[in-house]
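Q: This is the structure alone, sequence omitted:
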C-alpha cells in the first residue's frame, strides 16, 4: 500500500494548522532562534565586534563561572530562595483552593478568589513599595511596635529575614492566580465520588485526602515539574528592587549576576555562559523529575 504524502494527511486539518501557526511562529522567533546566540558563551564577545569578530575562547567562560566567588554566592542564594518557594509558595494555592472549595456560598467563594488574585496584576515596583510602607523602618508595623513600647525594626532591610520576606511576597502576589488552575482541576472531579465517600462514612478531611487530592494529582505533578525546571530562576525584578536595601550578599542571585556582570559590566560571554548553565540544569531537572513521576505511577509531563 502506497504511503500517503504528508501534505495530503494535513489537508483535512488545514484550518487547525492555520490557527496554531501564530503560536508556533511566536516560539520559533522568540524562543528557538535566540538559542543560536548561545555561541556567545564560548566567545570573548563584544557587541562592537559582533559574533563573527569576537574570538573563540572555548570553555574559558564556564571555568571562570565555577571559580568566581560571586557566582557561588549567587547560586547559593538562588537555591535557598527557590527551595523556600517550592516548599511554601507552591502548595499555597492548593491549600487556598481547597479552603475556598469548602465554602458553601458560591458568591463568597468568588468574592474571595477575586480579591486574592488581584495582586497578580500589580507590578513588583508597586508590591515592594506596599511592603515597604507596612514593614519598612517608617512603616505601619514599626508604628504599632512603638506604640506598645517595643523597639523599632525594619524587616525590609534585614538580610537575615530576606529569604523569608521574598517568599512571603511571592505567596501574597501569586497565591490567588494559582488557585485558578487548581479550581479547574477540582471541577473535573465527579460529585459521585464525594457522595460515595460520604455514604461510606468518610468525613471532610478523609474526602479531601482520598478523593480531592488524588483528583488533583495530575495537575499538581505537572505544575511541580514545570516549577522544578525553573529552579535557578527566582524573580529578577523583585530581587533587583530590594538589593540595595539588604546588600548583594543576601540578594544577589544568578539572574541579577547576569544583569550586573553582563549588561552593566560588559562581561557578555560570562553572562551568556551563566544563562546557558541555567538552561542546561533546568532541562536536566525537568527530565529527571518527569522520569521519577512516571516511576511513581503518575503521568508526568510527557
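A: Yep, it's here. Just so it is clear, the structure is predicted and the values come from calculations on it, not from any experiment. Numbering: from 1, shown residues only.
Q: From now on I want contacts and neighbour counts done on CA atoms only, so please keep to that.
A: OK.
Q: First-to-last residue distance for stretch 246-260?
A: 16 Å (Cα to Cα, to the nearest Å).
Q: Buried ones in it, by neighbour count?
A: Applying a neighbour-count criterion of 16 or more other Cα atoms under 10 Å, one finds 246, 248, 250, 251, 252, 253, 254, 255, 256, 257, 258, 259 buried in stretch 246-260.
Q: Restricted to strands, list those.
A: Using DSSP state E, no member of the buried residues of stretch 246-260 falls in strands.
Q: next up, a second structure to put side by side with the first:
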C-alpha cells in the first residue's frame, strides 16, 4: 500500500513539474509572439532601473557618516545615529505636524473634488459647453510651479489683487505671505485650482465607458438624475477612485516640494517647513548628506507602510486594490 502511495505521489509531482514547464514555455511563446509590445515597454523599464532602482544602493549612506572623499564604502558606519538625531531634534514634532496636516488637507479637499467635477460635467447635455468648460479647467495644469508661485506672490502681496478687493470692500489689507496661518490655505487653494480639472479626466473616461443602455433602463424604471448618479455613475468610477485613493494615501508624506519651497518666507516658515524642504536644506545647502538621507528614508518607510495598510483595507472593504 505504501509503495502504491509513493508511486501515486511521484506521478502527481511529475505531472506538476510538466505543467509548470508547459506554463513557462507558453509564457515565453506569448512574449515572443508579442515582442513589439514589450519593446514599447523597454524604455520605461530601463528608465526605472537606471534612475530608481540602481540609485537605491545609495540609501546606505543613511547609516554611515558619509565623507565624499572616502566614498560610500569607505565612510565609517554609524548605524541609527542619524535617525536618533532627527527623532530627538526640536524640529521633529513641528515637521511631522506641518507635513501631515498639509497632506491630509490636500487629500481631504483634493481627492473628492475631481470626482464631483467629473459627475457634474458628465451631466451636461451640450457638448459645446462641455468642451469649453473642460478646456478652461484643464489649462491651469500646464502652468509651471515656478510661474504659479510667482502668481501667488503677485496676487496676494500687500498691493495685489486680493488686497485691492479687500480694501474696496472696506477691509484692512492682509500680508498673506508674511502670516504663517495663510500658508496652508494658499497652498491647498492653488493646488485645487491647478489640478482639479486635470485629475477629473480619468473619472470622465470611466464615465464615458458606461453604456447608454444602462441609463435608459434606469430612466424607464423611473430613476431621476440623482438616482442615476448614485446607482450608475458612482459604481462605475468606484474601482478607479479606490486605486487613486490608495496611491494618494501611500504618497501622503511626499507632498510637493517645489511649491512649498517657493512659497516659503522667513515669516511663514513655522507652518511652511515640511520634511521634503527640510531634507533639501540639510542635504544640499548644509551638505549633511547622511542625515538628509536618513530623514528621506524615514519618510519613504512611512509612505510604504501607509500604502500597504490602505491597500489592504480597501481590498477588504471594496474588493479593489493595487495588488
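A: Happy to help now that I have it. Computed from a predicted structure; not experimentally measured.
Q: Could I get the TM-score for this pair?
A: With the length set by TM-score structural alignment, normalised by the length of the first structure, the two chains reach a TM-score of 0.95; 302 aligned residues with a Cα RMSD of 1.7 Å.
Q: about what we covered before: what's the farthest-apart pair in the buried residues of stretch 246-260 of the first structure?
A: 246 and 258 (18.9 Å; Cα to Cα).
Q: circling back to that earlier point, now, the buried residues of stretch 246-260 of the first structure that are in helices?
A: Mapping these onto helices (DSSP state H) picks out 246, 248, 250, 251, 254, 255, 256, 257, 258.
Q: Please enumerate the helices of the stretch 51-200 of the second structure.
A: Here the stretch 51-200 of the second structure has its helices, by DSSP state H, counting those that start in this stretch, at 71-74, 81-88, 92-110, 112-122, 127-138, 145-155, 161-168, 183-199.
Q: residues in the first structure aligned with the third one?
A: Read that as helix 92-110 of the second structure. Counting by TM-score structural alignment, helix 92-110 of the second structure falls onto residues 71-89 of the first structure.
Q: what's the answer for the last one, then?
A: Aligning helix 183-199 of the second structure against the first structure (TM-score structural alignment) gives residues 162-178.
Q: tell me the average deviation of the matching stretch from the second structure after fitting.
A: Superposed on the second structure, stretch 162-178 of the first structure shows a mean distance to its aligned partners of 0.9 Å (mean Cα distance after the TM-score superposition for the first structure).
Q: That stretch: which residues count as buried?
A: By 16+ other Cα under 10 Å, the buried positions in stretch 162-178 of the first structure come out as 162-167, 169-178.
Q: which outside residues touch that stretch?
A: Outside stretch 162-178 of the first structure, the residues that touch it by Cα atoms under 8 Å, 6 or more residues apart in numbering are 80-81, 84-85, 88-89, 92-94, 96, 113-120, 122, 127, 155-156, 238-239, 246, 250-251.
Q: What's the local residue count around the residue lying closest to residue 153 of the second structure once chain neighbours are set aside?
A: Excluding the flanking residues, the one nearest residue 153 of the second structure by Cα to Cα, 6 or more residues apart in numbering is residue 177, at 7.2 Å. With neighbours defined by other Cα atoms under 10 Å, the count for residue 177 of the second structure comes to 21.
Q: rewinding a little: residue 33 of the second structure: which of the helices of the stretch 51-200 of the second structure is closest?
A: Among these, helix 183-199 comes nearest to residue 33 of the second structure, with 35.9 Å by Cα to Cα.
Q: Tell me which helix or strand the aligned residue in the second structure for residue 266 of the first structure sits in.
A: Under the alignment (TM-score structural alignment), residue 266 of the first structure pairs with residue 287 of the second structure. Assessed by DSSP states H and E, residue 287 of the second structure sits outside every helix and strand.
Q: and residue 287 of the second structure, how many neighbours?
A: Residues contacting residue 287 of the second structure under the criterion other Cα under 10 Å number 12.
Q: Thanks again, I'm all set now.
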